[in-house]
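Undergrad: Whatever this is, show me its structure:
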Amino acid sequence: MSQTGLARLIGYDFIQPSLFVQALTHRSHSGLNNERLEFLGDGMLNFIIANQLYLRYPKLSEGDLSRLRAQLVKEATLSSIAKGLNLGDALLLGEGELKSAGWRRPSVLADALEAIIGAVFLDGGFAAAEALVIRLYASLFEQIDPKSIGKDPKSLLQEYLQGRKLELPEYNVLEITGEAHDQAFRVACVIPKLNIQTFGEGTSRRIAEQASAEKAYEIAVKGSIK
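TA: Predicted structure coming up:
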């Protein structure tokens, strides 16, 4: 996907296109990269998500709001959103990152998405950045279940299956890529009885398992069991 195509998907037309290019530039590609924009976008994202949760859930405690925000701004969530946009196809990566498939590494995708939020803030102001985050998170806001706050995806999936007397899922490591200090794991979550197999990626086996469990849980709840 071209950067123009990605801009259409996120629904924002940059006044300063150079900011958008910088947001998509990994440090392996150029000295003028997205690290500072990612720092800015991270702060913007945390505030915007916190404000949205405060407005949408007036009865939740501070602790529950904090836990819910943590779920929404974590690497796995950000990389999932980025993959939905095919953001990796528009990244500018150095030769090493290209050889190690850096365009699909969760940490690289998450950082780039935060950098885009930072770039939109610099280009169009707070209202533009807020509107972007609300668009990106629209479906996630609809799926929020306050009862699940504080429980990780693997625990939720386990409770769901145990409540229906089904066997627990199997987690299989399919691939490990990258250098020892910056590895990416790809894990499959398999539930034979429900004919479910999902995949998750992360910078550790645990993160990848949680990502695959989250997808499996959503599928199971939405329709596999009535």
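
Undergrad: Every contact and neighbour count from this point should use C-alpha atoms.
TA: Will do.

Undergrad: quick one, helices of the chain?
TA: Using DSSP state H, the helices of the chain run over residues 3-10, 17-23, 35-56, 62-73, 75-84, 95-99, 106-124, 126-136, 138-143, 153-163, 205-219.

Undergrad: Can you lay out those helices as JSON lines showing mean neighbour count and distance to Ile191?
TA: Shown next, in JSON lines, are the helices of the chain (neighbours: other CA atoms under 10 Å; distance: least, CA to CA, whole Å):
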{"stretch": "helix 3-10", "mean neighbour count": "14", "distance to Ile191": "33"}
{"stretch": "helix 17-23", "mean neighbour count": "20", "distance to Ile191": "38"}
{"stretch": "helix 35-56", "mean neighbour count": "18", "distance to Ile191": "33"}
{"stretch": "helix 62-73", "mean neighbour count": "17", "distance to Ile191": "24"}
{"stretch": "helix 75-84", "mean neighbour count": "20", "distance to Ile191": "21"}
{"stretch": "helix 95-99", "mean neighbour count": "14", "distance to Ile191": "33"}
{"stretch": "helix 106-124", "mean neighbour count": "24", "distance to Ile191": "24"}
{"stretch": "helix 126-136", "mean neighbour count": "17", "distance to Ile191": "29"}
{"stretch": "helix 138-143", "mean neighbour count": "11", "distance to Ile191": "22"}
{"stretch": "helix 153-163", "mean neighbour count": "16", "distance to Ile191": "9"}
{"stretch": "helix 205-219", "mean neighbour count": "22", "distance to Ile191": "8"}
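
Undergrad: Before we compare anything, build this one as well:
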Amino acid sequence: MIDLHVHSTASDGSFTPLEILNLAQEAGLQALALTDHDSIGGIKEILSDVQSFPIAFVTGVEISCEPPREFKYLGSIHMLGYGFSLYNPELNAVLARAVRAREERNPKIIEKLNQLGFDISMAEVVTRFGAQQTGRPHIASLMVEKGYAKSFKEVFDLYMGKDKPAYVEKYKVSCKDAIKLILDAGGVPVLAHPGLLKFRDEKGLPDFVGDLVAAGLQGLEVYYTDHCQQEQRMLASLANRYNLLTTGGSDFHGSFNEGVDLGRGTGHLKVGMSVFKALMARLASLRSRPRLELLEHHLNYQFNDLSLLSNALCHRSFLNENQERCQTDNERLEFLGDAVVGLCVGQMLMTADPSKKEGELSKLRSTLVSETGLARMARQLDLGRHIQLGKGEFFSGGTDKDSILSDTFEAVVAALYLDGGFDAVNTILKRLFKAPVETILATEKTADYKSFIQEYAQEHYGKTPDYRVEREMGPDHDKTFEISITVDTLKAVGRGKTKKAAAQDAARNALTILMPQSL
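TA: Model prediction:
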């Protein structure tokens, strides 16, 4: 049994994402998708926890959509997305806009309720629920708690539902834009609970779905809490007509939708693992079709020879399974890219701080071009969405593994170098590494080495370091101080334009000897 439609406190559910995982395990679910409204914050919150649960997990979201003009009367449409990259900049930008819109919408709802005579404030709602995204369910719940209504349904039916006195329109994107966003992020777009849509005639739903299929729709949510068996059969037939996936879920919201249980809906819902496997197969199929123009857009570079970029994205696991599509893996490019990245970042560091010595520059560069550092760059480019992996690596989450991301980043850098030369790749790397270089230099300059070595000396030797001014050099208006530090039997010297700076330098030099791996 699986559930591919679940909401947490990241939108309008009552359970935290981690609590959802625990509930899913208790319910015996085999697979799960967290599909918060216009938010992927909950998924990011539990990424490190997911691996410890015996549940197959796929990224999810439910995007609020505006229907096409000819179906305007339908009101709000919801588009589910599955298996997309969490790092796609365009998708993240739209979701961030939706979050801001929700934050702007809530006070307007409260204001309308106040005008209707209800004593309720936004501060009360946030204090009471503390959700990442407070919304209408939280406001409605507080209304019930304060005795202004008997139930959620009453609040929405009388005050906050569509066309009611406290209703405020929400931020929505077009259905076609939502489909494109999900596809471009490497995901599968699925129309949520189509059985709830009220069309004017029998042709309405097939025509509407056909319109969305032309835009790239990949599935229908056939198995849903409020779909009766007749609706499920009708929707399954429609999905078959358009070669669409059939998915399903409970639309679980916790206490904000009482009577609907995770995985079971109102008791009759049962979505099998075969649905999840079909979803993952479609996802793998979509991912196997290169969308190199998207990566070129994120790189802000157009290749003369796209085969170089294709080769850079070919992991050895993909080559083993697809030798007819990929002649060689990206490991030779990775070798070259490692050297190019090191050269460019080294030049950036030398230019940014001419006072740094060779040893200091080497340590800083090692941090910036480490596996973690390069994986961060890869995520910034949404590189994982484009990597070609074998089925085993893909289904085990290889698109977000630091090792694979960092290696592929180096391979892409090599492809850029071979295609456009040093100036082209250097321009791109300067843009990508500008903020990390500035951050690491600023962090290093503000590091309190004196406090660090004092704690170290007290812990290991039972005494504090001894500082002594050894020399003052230069004229009064431009002095340089030389200060020594003694820690037990160790002595080191530092220099600086002030005594404080010289003492910090001395402490740093002493730590370099005492703890060479820590700096």
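
Undergrad: quick one on the thing from earlier: so which of the helices of the first structure gets nearest Arg186 of the first structure?
TA: Arg186 of the first structure lies closest to helix 205-219 among these, at 6.1 Å (CA to CA).

Undergrad: for that closest one, packing partners?
TA: On a contact count with 3 or more CA pairs under 8 Å, 6 or more residues apart in numbering; DSSP states H and E, helix 205-219 of the first structure meets helix 153-163, strand 184-191, strand 196-202.

Undergrad: Redo those as JSON lines? Include distance to Gly88 of the first structure.
TA: Output for these, formatted as JSON lines (distance: least, CA to CA, whole Å):
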{"stretch": "helix 153-163", "distance to Gly88 of the first structure": "25"}
{"stretch": "strand 184-191", "distance to Gly88 of the first structure": "15"}
{"stretch": "strand 196-202", "distance to Gly88 of the first structure": "14"}
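
Undergrad: So for Leu85 of the first structure, which of the ones you listed sits nearest?
TA: strand 196-202 (16.2 Å).

Undergrad: returning to what we had before: using a markdown table, lay out the helices of the first structure together with distance to His29 of the first structure.
TA: Converted to a markdown table, the helices of the first structure look like this (distance: least, CA to CA, whole Å):
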| stretch | distance to His29 of the first structure |
| --- | --- |
| helix 3-10 | 16 |
| helix 17-23 | 10 |
| helix 35-56 | 12 |
| helix 62-73 | 26 |
| helix 75-84 | 19 |
| helix 95-99 | 8 |
| helix 106-124 | 13 |
| helix 126-136 | 26 |
| helix 138-143 | 32 |
| helix 153-163 | 35 |
| helix 205-219 | 26 |
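
Undergrad: Out of these, flag the one nearest Tyr171 of the first structure.
TA: helix 205-219 (6.7 Å).

Undergrad: start and end residues in the second structure for that closest one, please.
TA: Under TM-score structural alignment, there is no match for helix 205-219 of the first structure anywhere in the second structure.

Undergrad: for stretch 50-65 of the first structure, same thing?
TA: Counting by TM-score structural alignment, stretch 50-65 of the first structure corresponds to residues 346-361.

Undergrad: returning to what we had before: the helices of the first structure: which one's closest to Glu170 of the first structure?
TA: Using CA to CA, those put helix 205-219 closest to Glu170 of the first structure, at 9.8 Å.
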